[in-house]
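Visitor: Let's see this in three dimensions:
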Amino acid sequence: MASGHYFGTDSSGRDLLVRVAIGGRISLMVGVAAALVAVILGTLYGSLSGYLGGKVDSVMMRLLEILNSFPFMFFVILLVTFFGQNILLIFVAIGMVSWLDMARIVRGQTLSLKRKEFIEAAQVGGVSTASIVLRHIVPNVLGVVVVYASLLVPSMILFESFLSFLGLGTQEPLSSWGALLSDGANSMEVSPWLLLFPAGFLVVTLFCFNFIGDGLRDALDPKDR
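Guide: Coordinates of the predicted model:
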């Protein structure tokens, strides 16, 4: 404490407080980016699939099921093997799975919305499919989308931390909470603070995002009113 290193230092003499702050920036960036990908791709894909219906909906849902059944960890290992470890791979890998559940949720909401009178009125008025989806359906599912996105951020942070803990995520000089947890676990008996501080920040962050998500769900989800 007197030396100014409030969280102590690691085996290389690096300030742990600074490393935790930098690691949090990477973890939060990955979580928020994954949520944005889920919002954009999942909302457009799900609303289009639900609105078009019929064979198009069946084909789009089968494609979604194929992607969801893909061995994701095997895919990550292949990416790391061929392209090396970098932060871009984390975005690509997590982006591939973050939007799949969002698409299903939005599709379910769209199936109920497209039978509403204002959608039928737009169809009778000759409004194009793109306009109906973007101007009528998407705005009416945003409440559910925001709730799910807020709950998706902590799960994506945890997922990125898991990849980094296994050595498949961020590498030096970049760092994330998962990488710090991996380093701390290796020296837990000698320097337990290297594990405790990153773990504490990760747990508190996950709790806060889940708390916010529960609050948004109570406020925006009509089923919970």
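Visitor: contacts, neighbours, all on C-alpha from now
Guide: Noted.
Visitor: hey, where'd the strands end up in this protein?
Guide: Per DSSP state E, the chain carries no strands over any range.
Visitor: Tell me which stretches of it form helices.
Guide: Per DSSP state H, the chain has helices spanning 16-37, 43-52, 54-68, 72-83, 87-98, 100-113, 117-124, 129-132, 138-165, 177-186, 193-220. These are given in chain order.
Visitor: Make a markdown table from those helices and add mean neighbour count to it.
Guide: Listed next are these as a markdown table, based on neighbours: other C-alpha atoms under 10 Å:
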| stretch | mean neighbour count |
| --- | --- |
| helix 16-37 | 20 |
| helix 43-52 | 24 |
| helix 54-68 | 14 |
| helix 72-83 | 13 |
| helix 87-98 | 18 |
| helix 100-113 | 21 |
| helix 117-124 | 13 |
| helix 129-132 | 14 |
| helix 138-165 | 21 |
| helix 177-186 | 22 |
| helix 193-220 | 17 |
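Visitor: Could you also give me the structure for this second sequence? I'd like to compare it with the first:
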Amino acid sequence: MTTQILVVEDEQDIAGLIKHTLEREPGIRVEMVNSGDAALKAVAESAPHLIILDLNLPVLSGFEVCRILRSRPATRLIPIIMLTARTTEVDRVSGLDLGADDYVTKPFSLRELAARVRAVLRRPQATQAQEPAAMVYRGAHLTADFDAVAIEVDGAPVRLTRREFELLKCLVENRNRVLSRDRLLERVWGYDRTIETRSVDVHIGRLRAKLVLAGDQIETVVGLGYRFVE
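Guide: Model (predicted):
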């Protein structure tokens, strides 16, 4: 099966180098566009398996493109690697909070970028479309259809961010088992070491608040981590 990657980069020489590097891998096909609006159009026509998204784009910024993609059910789970010359912590956190899966700063190593692409594609959400069976959880208050990206509490839809959704999915898949903060970081954020374990606590707090009564099913196990209980 061909893995389709969309590179959104307005510097054509950089885009060309990325395309050349990634297409050395068997089964990889790269499409290039040079603006945010062109990216949204390309995704609407044919959803890629992964997007490499520059932040400094004409028309629509990479932040705005990411926000739009994450707001749409059909595209909210497409993995995104942000690519930018910005190096401040605020920029990294903003991109990751919007739902980006990884963040690479310019100048960068093409070999490292290719390795990050491979790592992101190995994550479960990158191959969700190929998974044969739907995963649906139904509890006293919570109903979660993870294939359809539909979360309800007492029949009312709940809107989650990408990170909150992935946290809930990870906890439910491993229900009644304690998951450490490091384990959750690895499963949800990947290997990005710029993220601190306290980020897990912040996202868990937000997730509990949105799930209302169902949030009580997420237990804190002091000194160990978190557990979703039935």
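Visitor: Fetch the TM-score of the aligned pair.
Guide: The TM-score (TM-score structural alignment, normalised by the length of structure 1) is 0.28; 96 aligned residues with a C-alpha RMSD of 4.8 Å.
Visitor: Name the SS class of Ile5 of structure 2, please.
Guide: Assigned state for Ile5 of structure 2: strand (three-state reduction, DSSP: H, G, I helix; E, B strand; the rest coil).
Visitor: wouldn't it be in contact with Ile52 here?
Guide: Yes - Ile5 of structure 2 lies in contact with Ile52 (C-alpha atoms under 8 Å); the separation is 7.5 Å.
Visitor: And the residue nearest to Ala199 of structure 1 when sequence neighbours are not counted, how far from Thr205 of structure 1?
Guide: Leaving aside its chain neighbours, Ala199 of structure 1 sits nearest to Leu181 (6.7 Å; criterion: C-alpha to C-alpha, 6 or more residues apart in numbering). For Leu181 of structure 1, the distance to Thr205 of structure 1 equals 15 Å [C-alpha to C-alpha, to the nearest Å].
Visitor: where along structure 2 do the strands fall?
Guide: 3-8, 28-33, 50-54, 80-84, 102-105, 136-138, 142-145, 150-153, 156-157, 218-221, 225-228.
Visitor: Which of those sits closest to Val43 of structure 2?
Guide: Closest to Val43 of structure 2 of the strands of structure 2, according to C-alpha to C-alpha: strand 3-8, at 8.2 Å.
Visitor: For the nearest residue to Trp177 of structure 1 once chain neighbours are set aside, give its distance to Val32 of structure 1.
Guide: Leaving out its chain neighbours, the residue that sits closest to Trp177 of structure 1 by C-alpha to C-alpha, 6+ apart is Gly23, at 5.1 Å. If you measure Gly23 of structure 1 against Val32 of structure 1 using C-alpha to C-alpha, the figure is 14 Å.
Visitor: ok, now Tyr148 of structure 1?
Guide: Separation of Tyr148 of structure 1 from Val32 of structure 1 (C-alpha to C-alpha): 12 Å.
Visitor: cool, Leu142 of structure 1 as well?
Guide: Separation of Leu142 of structure 1 from Val32 of structure 1 (C-alpha to C-alpha) stands at 17 Å.
Visitor: cool, and Val59 of structure 1?
Guide: Separation of Val59 of structure 1 from Val32 of structure 1 (C-alpha to C-alpha): 30 Å.
Visitor: try Val145 of structure 1
Guide: Going from Val145 of structure 1 to Val32 of structure 1 by C-alpha to C-alpha gives 14 Å.
Visitor: Let me know how buried Asp201 of structure 2 is, in neighbour terms.
Guide: By the criterion of other C-alpha atoms under 10 Å, Asp201 of structure 2 has 15 neighbours.
Visitor: Mind jotting down where the helices sit in structure 2?
Guide: For structure 2, the helices defined by DSSP H occupy 12-22, 36-45, 62-71, 89-98, 110-122, 162-173, 181-184, 198-211.
Visitor: Flag every buried residue along the longest one.
Guide: Translated: helix 198-211 of structure 2. Buried residues in helix 198-211 of structure 2, counted by 16 or more other C-alpha atoms under 10 Å: 200, 203-204, 207-208, 210-211.
Visitor: other SSEs contacting it?
Guide: With contacts defined as 3 or more C-alpha pairs under 8 Å, 6 or more residues apart in numbering; DSSP states H and E, helix 198-211 of structure 2 has these neighbours: helix 162-173.
Visitor: The same query, at a cut-off of 10 Å, please.
Guide: strand 150-153, helix 162-173, helix 181-184, strand 218-221, strand 225-228 (3 or more C-alpha pairs under 10 Å, 6 or more residues apart in numbering; DSSP states H and E).
Visitor: and the longest one with helix 89-98, angle?
Guide: It stands for helix 162-173 of structure 2. 50 degrees (axes from the mean of the first three to the mean of the last three C-alpha atoms, to 10 degrees).
Visitor: buried set for helix 162-173 of structure 2?
Guide: Neighbour counts over helix 162-173 of structure 2 (16+ other C-alpha under 10 Å) mark 162-172 as buried.
Visitor: Now render those as TSV, adding distance to Ala150 of structure 2.
Guide: Listed next are the buried residues of helix 162-173 of structure 2 as TSV, based on distance: C-alpha to C-alpha, whole Å:
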residue	distance to Ala150 of structure 2
Arg162	12
Arg163	14
Glu164	13
Phe165	10
Glu166	12
Leu167	14
Leu168	12
Lys169	11
Cys170	15
Leu171	16
Val172	14
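Visitor: Just name the closest of those residues to Arg92 of structure 2, please.
Guide: Nearest to Arg92 of structure 2 among the buried residues of helix 162-173 of structure 2, counting by C-alpha to C-alpha, is Arg163 at 14.7 Å.
Visitor: Quick check, that closest one in contact with Gly95.
Guide: No - counting by C-alpha atoms under 10 Å, Arg163 of structure 2 sits too far from Gly95 to count as a contact (11.8 Å).
Visitor: rewinding a little: identify the residues contacting the residue nearest to Ala199 of structure 1.
Guide: 161-162, 164-165, 188, 194-199, 202 (C-alpha atoms under 10 Å, 6 or more residues apart in numbering).
Visitor: Okay, the residue nearest to Trp177 of structure 1 and Ala199 of structure 1: tell me how far apart.
Guide: 12 Å.
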